[in-house]
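Q: A predicted structure for the sequence below; I have some questions about it.
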Amino acid sequence: MLEINGLVKKYKDFILNCTMKVERGCITGLVGENGAGKSTTFKAALGLISYDSGDITLMGKEPSELKEEDKSRIGVTLAESGFSGYLKVKDIIPVMSAMYPEFDRSRFESLCRKFGVPQDKYIKEFSTGMKAKLKVLVAVTHSADFLLLDEPTTGLDVMAREGILNLLREYMEEDENRSILISSHISTDLEGLCDDLYLIHEGQIILHEEMDTLLNEYGLIKADDVQYGKLDKEHILSVRRTTYGYDCLTDQRQYYRENYPDIVVENGSLDEVITMMTGGKRL
């Protein structure tokens, strides 16, 4: 659905160098700290910014080759984009109908009621979370084949986030050929949603893994100085010095549990993987 090969975008003090792929029928997560290159990747994929080199293919075409009917099959939420605050939700309905031939007005209005998005209130009066919900509801109600969602749950409370995540699951269940590329700072959102995940750090993709593998095979080893010295480092991805010794990220936690029964090997979490890969020393 989306393929990015050797994408290079140079700024004065930052260089993005990205290769990644979103398979048809999959939800792919893109995570990384602020300024790591997530939004730049999204914008390049959509043809909103130029880039220095590399190839991008979105739904079989380069971004510049996408026609209006192609663009109508893409649902997008970007952090800095949105509707004019001087419009009411009911005012954007005819706009959406004109832009998207398959816009489902009745479903959109139904979802607005379900998620508590008022249709007769100026958007400038919305909270950050309310604006986030509105953008997602627009993205999923015009029969898009592909969603690019940049921080779609920003500003939402726990219950609202779960509602949006369930909505995305329903979107995927409706058509097995759909795909989603999503970024989020809330790792628990992605753990229960994504099929695979890319981690970007300082403009570089430093990890790509299936979510099931991350949760079922990755682990955090906690070793003192003596234990660390005797540790087989072959399956260690990253190391961080601590007050008691070392934290070590591995993608083979069962191996270390079986061969080092006296060492603590905790189940890995997405937060720990991100922290260790971006803040530890990668081996």
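A: Noted; the coordinates are in hand. Everything numeric in this text was worked out from a predicted model, so none of it was measured. Numbering: from 1, shown residues only.
Q: from here on, contacts and neighbour counts on C-alpha atoms
A: Will do.
Q: if you drop the residues flanking it in sequence, what lies closest to Ile93?
A: The spatial neighbour of Ile93 that comes closest, neighbours along the chain excluded (CA to CA, 6 or more residues apart in numbering), is Arg105 at 7.1 Å.
Q: burial count for the one you found?
A: When counting by other CA atoms under 10 Å, one arrives at 16 neighbours for Arg105.
Q: Leu270 too?
A: By other CA under 10 Å, the residues close to Leu270 number 19.
Q: and if you look at Thr213?
A: Here the count is done by other CA under 10 Å, and Thr213 has 13 residues near it.
Q: ok, back up a step: please tell me how far the residue nearest to Ile93 sits from Val273.
A: Summarising the geometry, the distance separating Arg105 from Val273, computed by CA to CA, to the nearest Å, is 41 Å.
Q: re earlier: for the residue nearest to Ile93, list the residues it contacts.
A: Shown in contact with Arg105 (CA atoms under 8 Å, 6 or more residues apart in numbering): 93, 97, 141.
Q: what about it, distance to Tyr255?
A: Applying CA to CA, the value for Arg105 to Tyr255 is 54 Å.
Q: what does Val8 give?
A: When distances are taken as CA to CA, Val8 and Tyr255 turn out to be 38 Å apart.
Q: more neighbours, these two?
A: A count of neighbours by other CA under 10 Å puts Val8 above the other of Val8 and Tyr255, at 21 against 13.
Q: helix/strand/coil for that one?
A: Recorded secondary structure, Val8: strand (DSSP: H, G, I helix; E, B strand; the rest coil).
Q: alright, now check it against this:
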Amino acid sequence: MLKIENLKKHYDNFFLECSLQVNPGQVTGLIGQNGSGKSTTFKAILDLIHPDGGSITLFGKDNQDITPEDKEKLGVVLSDSGFSGYLRIKDIIPILENMYRQFDSSFFIKQVQRFSLPMDKQIKDFSTGMKAKLKVLVAISHNAQLLILDEPTAGLDVIARDELLDMLREFLEEDDERSILISSHISSDLESLCDDLYMIHDGKIILHEDTDILLSNYALLKVDNKQYEALDKSYILRVKKESYGYSCLTNERQYYLENYPNITIEAGSIDELITMMIRGK
């Protein structure tokens, strides 16, 4: 569906160099701090910036060979994009009908009503959650095969996030070949939605793992100085000094459960994993 190999983009104070892949029928998450390279990667995929090297393959084609028909297979949500705030939903329906040959106006209107979005109100007067839902509705209403979603849940409350994620799950259920590439710094969204996760930091991918493996095999070991000295460090990925001793990130939770019954072993969240991968040594 999407393959990025050795993508490079250089700015004065930032250098992106990454590879990732989104397979048919899968949801892939890209996680990292603000400024880590998530949005730059998305803009390169969409040909909004010109890469300095590497290759991007979309729907089996080099992205320079993508046709207008291929572009209609994409549904896109970017943090800094959207319709003019002076338009109303009823104004954008004919625009979408002319932009996308497979735009489903009846589905779109039904979802607008479902999520209580006002047809006659100017978009600039929408709440943050209403604007976010509208963006995603536009992305999923023309039979897209691949969604590119850059921080679609940013700034939303818990209820609005759940509603938006439900929209995405329903989108996937309708066609098992559909795929999503989504970035977010809200780990709970990705834990429940993504099949695999890439972690990006300072423009480089520092970890790629299936979400199930991250949640089942990765763990944090909390040990004092004496326990740390005696610890087998063969399966330790990162170490961070703490007031009580050390926090250690491992991808072999079971090994330490079986061999070190007296140490504290916690199933780390993705937030803790990000912190350990970035701040640990």
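A: On my side now, so go ahead. All values derive from a computational prediction rather than experimental measurement.
Q: quick check: TM-score for this pair?
A: Comparison of the two superposed chains (TM-score structural alignment, normalised by the length of structure 2) gives a TM-score of 0.98, and 281 aligned residues with a CA RMSD of 0.8 Å.
Q: one step back: can you list the contacts of Arg105 of structure 1 in TSV and add distance to Val226 of structure 1?
A: Compiled in TSV, those are given as follows (distance: CA to CA, whole Å):
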residue	distance to Val226 of structure 1
Ile93	66
Ser97	67
Thr141	58
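Q: please pick the buried ones from those.
A: Among the contacts of Arg105 of structure 1, those scoring as buried are 93, 141 (criterion: 16 or more other CA atoms under 10 Å).
Q: can I get the contacts of Arg105 of structure 1 in JSON lines with secondary structure and distance to Met20 of structure 1?
A: Written out in JSON lines, the entries for the contacts of Arg105 of structure 1 read as follows (DSSP: H, G, I helix; E, B strand; the rest coil; distance: CA to CA, whole Å):
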{"residue": "Ile93", "secondary structure": "helix", "distance to Met20 of structure 1": "35"}
{"residue": "Ser97", "secondary structure": "helix", "distance to Met20 of structure 1": "33"}
{"residue": "Thr141", "secondary structure": "coil", "distance to Met20 of structure 1": "27"}
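Q: just name the closest of the contacts of Arg105 of structure 1 to Cys26 of structure 1, please.
A: Proximity of the contacts of Arg105 of structure 1 to Cys26 of structure 1 (CA to CA) peaks at Thr141, which lies at 18.9 Å.
Q: next one: the closest one from Pro101 of structure 1, what distance?
A: In this view, Thr141 of structure 1 and Pro101 of structure 1 are 11 Å apart by CA to CA.
Q: quick one, strands of the stretch 151-281 of structure 2?
A: Taking DSSP state E, counting those that start in this stretch as the criterion, the stretch 151-281 of structure 2 carries its strands at 179-183, 196-201, 204-210, 219-223, 236-242, 245-250, 264-266.
Q: so of these, which one's packed in deepest?
A: For the strands of the stretch 151-281 of structure 2, the stretch with the most neighbours on average is strand 179-183, a mean of 25; neighbours defined as mean count of other CA atoms under 10 Å.
Q: superposed on structure 1, what's the mean shift for that strand?
A: Per the superposition on structure 1, strand 179-183 of structure 2 and its aligned residues are separated by 0.4 Å on average (mean CA distance after the TM-score superposition for structure 1).
Q: by contact count, what packs against that strand?
A: Contact here means 3 or more CA pairs under 8 Å, 6 or more residues apart in numbering; DSSP states H and E; on that basis strand 179-183 of structure 2 packs against strand 14-22, strand 27-31, strand 146-150.
Q: need the contact partners of it.
A: By CA under 8 Å, 6+ apart, the residues outside strand 179-183 of structure 2 that reach it are 1, 22-31, 38, 145-152, 172.
Q: cool, stretch 69-76 of structure 2 as well?
A: Taking CA under 8 Å, 6+ apart as the criterion, the residues outside stretch 69-76 of structure 2 that touch it are 59, 100, 136, 138-140, 142-149.
Q: list the buried ones in it?
A: Counting neighbours by 16+ other CA under 10 Å, one finds that the buried residues in stretch 69-76 of structure 2 are 71-76.
Q: mean deviation, the helix or strand Ser106 of structure 2 falls within versus structure 1?
A: For Ser106 of structure 2, the host element (DSSP states H and E) is helix 105-114. Between helix 105-114 of structure 2 and the corresponding residues of structure 1, superposition yields a mean separation of 1.0 Å, by mean CA distance after the TM-score superposition for structure 1.
Q: which residues of the stretch 51-200 of structure 2 fall in helices?
A: Here the stretch 51-200 of structure 2 has its helices, by DSSP state H, counting those that start in this stretch, at 68-71, 89-99, 105-114, 128-140, 158-173, 187-193.
Q: how near is the residue nearest in space to the middle of structure 1 to Phe42 of structure 1?
A: For structure 1, the residue lying nearest the average C-alpha position, counting by CA atoms, centre = their mean, turns out to be Ser183 (2.2 Å). Computed as CA to CA, the Ser183 of structure 1 to Phe42 of structure 1 distance reads 9 Å.
Q: mutual contacts of those two, please.
A: The overlap between the contact sets of Ser183 of structure 1 and Phe42 (CA under 8 Å, 6+ apart) consists of Asp150.
Q: re earlier: tell me which of the strands of the stretch 151-281 of structure 2 lies nearest to Met130 of structure 2.
A: Within the strands of the stretch 151-281 of structure 2, the stretch nearest Met130 of structure 2 is strand 179-183; the backing value is 19.1 Å (CA to CA).
Q: read off where that closest one ends up in structure 1.
A: Equivalent residues of strand 179-183 of structure 2 are located at 179-183 in structure 1, counting by TM-score structural alignment.
Q: which one of the contacts of stretch 69-76 of structure 2 is nearest Leu221 of structure 2?
A: When the contacts of stretch 69-76 of structure 2 are compared against Leu221 of structure 2 (criterion: CA to CA), the nearest one is Leu149, at 34.0 Å.
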